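S.K.: just coords:
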C-alpha cells in the first residue's frame, strides 16, 4: 500500500483527500500537517512514498519544503498544488525537484489516480505482487517493441516504454497526450515534452520504414494512416497498451 503525507493549510481539502483515500483503500494517509515545520522528519518517520504539498500559504512554504526533501534525498514522489496565479513560483518548484504539479481547482479522485501512476516505491513500497505485475508489463512492452523492430538505441524507444506503461494503467491519458502523457514521460527523463514527442515520432517513422512489416501490419492493420502508412504517436501507444493489457489482464 502507498503511504501519503499531506502538507496543506486547507483543512477542509485535506479532509476530502483523507476521505477519498479511505474509500479507495489503496493509499494510506500516514499524516496530515497544516504547516511545513517538521514535515521532512514526518515523511521519513512515516516511510511515505507520496507527499502532497501546498505551494504557498502563511504556514506552508512548498518550494522550501521541496528543496529540503530533495537536499536530504528523501525518496518520495512529490505532488505540488498551486493556483494558476502562482505559475512562476510553480516553475521554480519543479526545478527544485517536484515530480508533479496540479492546478487548483481539481477533483480529488483524479489527483489520487495520478498519485497511483507516479508513486515511487518507498519504505512502505508496493506489494511484491504489484511490483511483479509492473515488471511483467514492462517485459511485455519491450517484447512487442522489439518484435516490431523499434531501434533500441533510439531515445524514443525508452520514451515509448514509459508512455505505453502509463497508458496500460490509465487509458484516459490518450485523451491528454500533449498535456499529460508527454510531460509525465519527460519528467522521468529530465527532458522536455517536445523532445519526447519528436523522439517517439522519429522512432515510429523509422520502424514503419525499416522494421518488421509483417509484425507491423499484424499489430496495427486498419490503424495505419491511408496516406502515410504510419500510425500516429497516440494510436501506436494506445494499440500496444491495449495488447499488453489484454495479454496480462491488467486493470
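M.R.: Great, that's in hand. Predicted model only: the values in this text are computed from it and were never measured. Residues are numbered from 1 along each chain as shown.
S.K.: going forward, measure contacts and count neighbours with C-alpha atoms only.
M.R.: Will do.
S.K.: strands of the protein, residue ranges please.
M.R.: Taking DSSP state E to define them, one finds strands in the chain at 2-7, 27-33, 50-54, 77-82, 100-103.
S.K.: Serialize those strands to a markdown table and add fields for mean neighbour count and distance to residue 224.
M.R.: Output for the strands of the chain, formatted as a markdown table (neighbours: other C-alpha atoms under 10 Å; distance: least, C-alpha to C-alpha, whole Å):
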| stretch | mean neighbour count | distance to residue 224 |
| --- | --- | --- |
| strand 2-7 | 26 | 40 |
| strand 27-33 | 19 | 40 |
| strand 50-54 | 26 | 40 |
| strand 77-82 | 23 | 38 |
| strand 100-103 | 17 | 34 |
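S.K.: use this one as the comparison:
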C-alpha cells in the first residue's frame, strides 16, 4: 500500500493503477514480459504514486535497479532496448498521440528519459482524472481509460 500522491492505495487500487500503466505500454508496443519493459513499468508506477510532480527518472531508475539486483546502467540499457523495439514495432499513430511533434519519426526514437517522462505525464493526467472522479473503485479500470 502506498501513501503518496493518491493517498493510501488498497491492493486492488494499486493493481488498477498498474493495469492502467500496462494498457499504455501495450498500446505503445512495449513488451512488459521483457526486462526493459518491466523496468519502465516499475519506474512509471513510482512516478505516478510519488507526491512530487517530477518526471525525472534518475532516482526511480536507481530504486528499480536496486529492487531487481542490477546496476542502474544495466537497467538503462534494457530500457533503451525495449524502447528501440517498441518504436520499431509500434503503431506510428499511437506514438504520435503520445509524443506529437516532440520526436522526428524519420530520425529515431525518444531518449529513455523523454519516453518515460512523456508517458508518465499522460498517465498522470488520466490517473488524476480517475482518482478525482471515483477514487479508483475496486471494480477495475473503466473502458474510457483504455488508450
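M.R.: Arrived safely, thanks for sending. Keep in mind that what you see is a predicted model, and the values were worked out from it rather than measured.
S.K.: right, and the strands of the first structure - which one's nearest residue 185 of the first structure?
M.R.: Residue 185 of the first structure lies closest to strand 100-103 among the strands of the first structure, at 11.3 Å (C-alpha to C-alpha).
S.K.: helices or strands next to that closest one in the packing?
M.R.: strand 77-82, helix 87-96 (3 or more C-alpha pairs under 8 Å, 6 or more residues apart in numbering; DSSP states H and E).
S.K.: export the ones you listed to CSV and tack on distance to residue 32 of the first structure?
M.R.: Compiled in CSV, those are given as follows (distance: least, C-alpha to C-alpha, whole Å):
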stretch, distance to residue 32 of the first structure
strand 77-82, 14
helix 87-96, 21
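S.K.: these: which one's closest to residue 108 of the first structure?
M.R.: Nearest of those to residue 108 of the first structure, taken as C-alpha to C-alpha: strand 77-82 at 11.7 Å.
S.K.: what residues in the second structure pair up with the closest one?
M.R.: On the second structure, no counterpart of strand 77-82 of the first structure exists by TM-score structural alignment.
S.K.: and that strand, what does it pack against?
M.R.: Checking 3+ C-alpha pairs under 8 Å, 6+ apart, strand 77-82 of the first structure ends up next to strand 50-54, strand 100-103.
S.K.: what distance separates the longest helix seen in the first structure from the centre of its chain?
M.R.: Criterion DSSP state H: the longest helix present in the first structure is helix 128-148. Offset of helix 128-148 of the first structure from its chain centre (C-alpha atoms, centre = their mean, to the nearest Å): 17 Å.
S.K.: roughly how far does the most centrally placed residue in the second structure sit from residue 103 of the second structure?
M.R.: In the second structure, the residue lying closest to the centroid (C-alpha atoms, centre = their mean) is residue 44, at 3.6 Å. For residue 44 of the second structure, the distance to residue 103 of the second structure equals 20 Å [C-alpha to C-alpha, to the nearest Å].
S.K.: and residue 7 of the second structure, by the same measure?
M.R.: 34 Å.
S.K.: now check residue 231 of the first structure against the second structure: what is it aligned to?
M.R.: Under the alignment (TM-score structural alignment), residue 231 of the first structure pairs with residue 110 in the second structure.
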